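In: sequence unavailable; structure follows:
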């Protein structure tokens, strides 16, 4: 819904959020009591809704609140008068769900997923990506960190750490390897051995580390079909009984990364097999690269 709002008006960050809100309701900034972030009155009624935003909040919170209130108006099953708390705490389930939906709408409105992917490609580093989005979208550092990697096609893991390199918060993109250390765990820069770009950086006094995982460039040099190559690998390693399960690991990694380049998909497949040490002989076989690239090409052609 947020993407549709932006597409209809041809908007990309940064844009005038107050002007956009004025298309949906009458906007006013007031000092609201009881920790209320915003109130939208008359959603779905005959009159234009009234949008009230807490003027005492920090500028980044006011901006997110306003996007959140637009979400309440746009999301069709949000009706009536809604008193908004960006952090609803122990509210009842129905209210908490509405607030979560409006928060997701606000994050996508201010930091659209397709726009984020483009910023990442242009940035060349996680630090520059973070700084660019934070400055351009005008969102808080916390909201930016939450959204940066949520739908990012590229495989990235980013951790917020303290001055002793102990974990505070962890975020990863959908195609990144699974890695979820416990809060307070000491972070090891060498946890991922190869095929990644490691960064450390600081933004506004907060420390971060990140891994950006690099693709694997494989030249197709064997003329045989992949099934024949795969059969040779299985016979040489004595792993014929694992034919289907190995194929399933590759197919699963492909499906998670299918929107990426051929090179990045190959890298994702190799990372997937890092979790299956029992298939080490197969992965280390000299023909495994040819099996991977031929399977990737076939699966991409099907798609």
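Out: The structure has been received and is ready for your questions. Please read all numbers here as calculations on a predicted model, not as lab measurements.

In: going forward, measure contacts between C-alpha atoms and count neighbours the same way
Out: OK.

In: tell me what the top helix by length along the chain is packed against?
Out: In terms of residue count, the longest helix belonging to the chain (DSSP state H) is helix 93-110. Using 3 or more C-alpha pairs under 8 Å, 6 or more residues apart in numbering; DSSP states H and E as the contact criterion, the neighbours of helix 93-110 among helices and strands are helix 2-9, helix 59-74.

In: the spatially most central residue of the chain in helix, strand or coil?
Out: The chain has residue 150 as the residue nearest its centroid, 1.6 Å off, counting by C-alpha atoms, centre = their mean. State at residue 150, reduced to three classes by DSSP: H, G, I helix; E, B strand; the rest coil: coil.

In: hmm, residue 174 and it touching each other?
Out: Yes. The pair residue 150 and residue 174 passes the contact test of C-alpha atoms under 8 Å, sitting 7.0 Å apart.

In: sorry, back to before: now the angle from the longest helix of the chain to helix 59-74?
Out: Between helix 93-110 and helix 59-74, the angle comes out at 110 degrees (axes from the mean of the first three to the mean of the last three C-alpha atoms, to 10 degrees).

In: give the buried residues for helix 93-110.
Out: For helix 93-110, burial by neighbour count (16 or more other C-alpha atoms under 10 Å) applies to 95-96, 98-110.

In: same deal with stretch 42-51?
Out: In terms of neighbour count (16+ other C-alpha under 10 Å), stretch 42-51 has its buried residues at 42-44, 49-51.

In: TSV for these, including distance to residue 282 and secondary structure?
Out: Converted to TSV, the buried residues of stretch 42-51 look like this (distance: C-alpha to C-alpha, whole Å; DSSP: H, G, I helix; E, B strand; the rest coil):
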residue	distance to residue 282	secondary structure
42	63	strand
43	60	strand
44	60	coil
49	63	coil
50	64	strand
51	61	strand
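
In: any chance of a markdown table for the helices and strands packed on helix 93-110, columns distance to residue 201?
Out: Conversion of the helices and strands packed on helix 93-110 to a markdown table gives the following (distance: least, C-alpha to C-alpha, whole Å):
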| stretch | distance to residue 201 |
| --- | --- |
| helix 2-9 | 31 |
| helix 59-74 | 22 |
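
In: let's bring in a second one:
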């Protein structure tokens, strides 16, 4: 693919950058790849450079180095723009080598352990795999590569980062390109404790009943109900798995980390029923598309 977009040259250099692309935004861009990189790293590097080539606002010369994705006040405007472009190319590479639809199907039809074992065959390095897969998961997943570094799914609570093994409800390991990757699932119960089918109340009525357990004036309760409903709707709109039990579990974990939501609301039968219905309703609408 990259050869159709640019001239590609393989060169030897001492600089730690794996690639350099010049002429972005012109008719004749050139991609320089560092010789000697192992295959899985090279595949991700090429996919990364393809991202630079096809994202229209990436112009000029960009080096495939680890510039990071966080912004800070000490960076110049040019440095911040470069960091943003590198982050975008990194996300593009992950999506190209490990598409969302493939990951969603894997998690929908299997356990987390089996899904990850299958997805690990994507031909990526262990670090690139962890960076890519975490973007597809709801809050509550943590990955480590041979006990080093930590890769968190968005929205995960990092307060107990040094003790994740003690707080995990599920753990497992699998191999990516010859390296061991450990995963931790911090979310717990995957379905409501009580039956949902026999409750004739609407979603709004269930949530309103749950919120009333937190006390406060009528206005405060309605504001909390709308806030909770918005949080759930927002997370469901970014749904990264078609499995109802794992989606429910991850949402319960995420909402449970919010200090402004009393535990008696989240732990109520009404809230569990409300959330389970919302999850299944969203999944049903996705399957129709």
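Out: Arrived safely. Worth saying up front: this structure is predicted, and the values here are computed from it rather than measured.

In: quick check: residue 105 of the second structure vs residue 274 of the second structure, distance?
Out: Residue 105 of the second structure sits 25 Å away from residue 274 of the second structure when distances are taken as C-alpha to C-alpha, to the nearest Å.

In: who's more crowded, those two?
Out: More neighbours sit around residue 274 than around the other of residue 105 of the second structure and residue 274, counting by other C-alpha atoms under 10 Å; the figures are 22 against 15.

In: list the residues that contact that one.
Out: Going by C-alpha atoms under 8 Å, 6 or more residues apart in numbering, residue 274 of the second structure touches 203-204, 206-207.

In: for the helix or strand hosting residue 128 of the first structure, the distance to its chain's centre please.
Out: Counting by DSSP states H and E, the element that carries residue 128 of the first structure is helix 126-137. Here the centre of helix 126-137 of the first structure is set off from its chain's centre by 14 Å, with C-alpha atoms, centre = their mean, to the nearest Å.

In: helices or strands next to it in the packing?
Out: Where contact means 3+ C-alpha pairs under 8 Å, 6+ apart, helix 126-137 of the first structure is packed against helix 113-123, helix 141-148, strand 196-203.

In: and it, which residues are buried?
Out: For helix 126-137 of the first structure, the neighbour count (16+ other C-alpha under 10 Å) marks 126-127, 129-130, 132-134, 137 as buried.

In: what lies in contact with it?
Out: The list of residues contacting helix 126-137 of the first structure from outside it, by C-alpha under 8 Å, 6+ apart, reads 13-14, 110-111, 116, 119-120, 123, 140-141, 144-145, 148, 199, 201, 203, 210, 212.

In: that one to helix 93-110, inter-axis angle?
Out: Going by the same axes, to 10 degrees, helix 126-137 of the first structure makes 100 degrees with helix 93-110.

In: would residue 27 of the first structure count as being in a strand?
Out: Yes. Secondary structure of residue 27 of the first structure, determined by three-state DSSP: located in a strand.

In: how many other residues sit next to it?
Out: Neighbour number of residue 27 of the first structure under other C-alpha under 10 Å is 18.

In: cool, and residue 227 of the second structure?
Out: By other C-alpha under 10 Å, 12 other residues sit near residue 227 of the second structure.

In: and it, how far from residue 185 of the second structure?
Out: When distances are taken as C-alpha to C-alpha, residue 227 of the second structure and residue 185 of the second structure turn out to be 26 Å apart.

In: wait, residue 23 of the second structure touches residue 32, no?
Out: No. Between residue 23 of the second structure and residue 32 there is no contact, the gap being 11.4 Å when judged by C-alpha under 8 Å.

In: residue 66 of the second structure -> the first structure?
Out: When the first structure is aligned by TM-score structural alignment, residue 66 of the second structure is paired with residue 87.

In: so residue 178 of the first structure: helix, strand or coil?
Out: Reduced to three states by three-state DSSP, residue 178 of the first structure is coil.

In: wait, I meant residue 142 of the second structure
Out: With three-state DSSP as the basis, residue 142 of the second structure sits in strand.

In: and the alignment partner in the first structure of it, what does it touch?
Out: Residue mapping for residue 142 of the second structure onto the first structure gives residue 158, with TM-score structural alignment as the criterion. Applying C-alpha under 8 Å, 6+ apart, we find residue 158 of the first structure in contact with 170-172, 208-211.

In: tell me which of these persist in the second structure.
Out: Using both residues aligned by TM-score structural alignment, their matches' C-alpha atoms under 8 Å as the contact test, the members of those still in contact in the second structure are 170-172, 209-211.

In: closest one of the residues you listed to residue 257 of the first structure?
Out: Using C-alpha to C-alpha, residue 172 is the member of those that sits closest to residue 257 of the first structure, with 13.9 Å.

In: and that closest one, what does it touch?
Out: Listed by C-alpha under 8 Å, 6+ apart, the contact set of residue 172 of the first structure reads 149-150, 155-158.

In: can you check residue 144 of the first structure too?
Out: Contacts for residue 144 of the first structure (C-alpha under 8 Å, 6+ apart) come out as 130, 133-134.

In: still touching in the second structure? Go through these.
Out: Listed in the original numbering, those still in contact in the second structure are residue 134 (both residues aligned by TM-score structural alignment, their matches' C-alpha under 8 Å).

In: going by distance to residue 240 of the first structure, which of the contacts of residue 144 of the first structure wins?
Out: Residue 240 of the first structure lies nearest to residue 130 out of the contacts of residue 144 of the first structure, by C-alpha to C-alpha, at 46.3 Å.

In: the closest one matches what in the second structure?
Out: Using TM-score structural alignment as the criterion, residue 130 of the first structure maps onto residue 116 of the second structure.

In: what sits up against stretch 217-227 of the first structure?
Out: 263, 266, 289-291, 293-295.

In: and the residue nearest to residue 141 of the second structure when sequence neighbours are not counted, how close does it get to residue 237 of the second structure?
Out: Once flanking residues are discounted, residue 141 of the second structure sits nearest to residue 185: 4.8 Å by C-alpha to C-alpha, 6 or more residues apart in numbering. When distance is defined by C-alpha to C-alpha, residue 185 of the second structure is 22 Å away from residue 237 of the second structure.

In: these two: who's more crowded?
Out: With neighbours defined as other C-alpha under 10 Å, residue 185 of the second structure and residue 237 compare such that residue 185 has more, 21 against 9.

In: perfect, that will be all.
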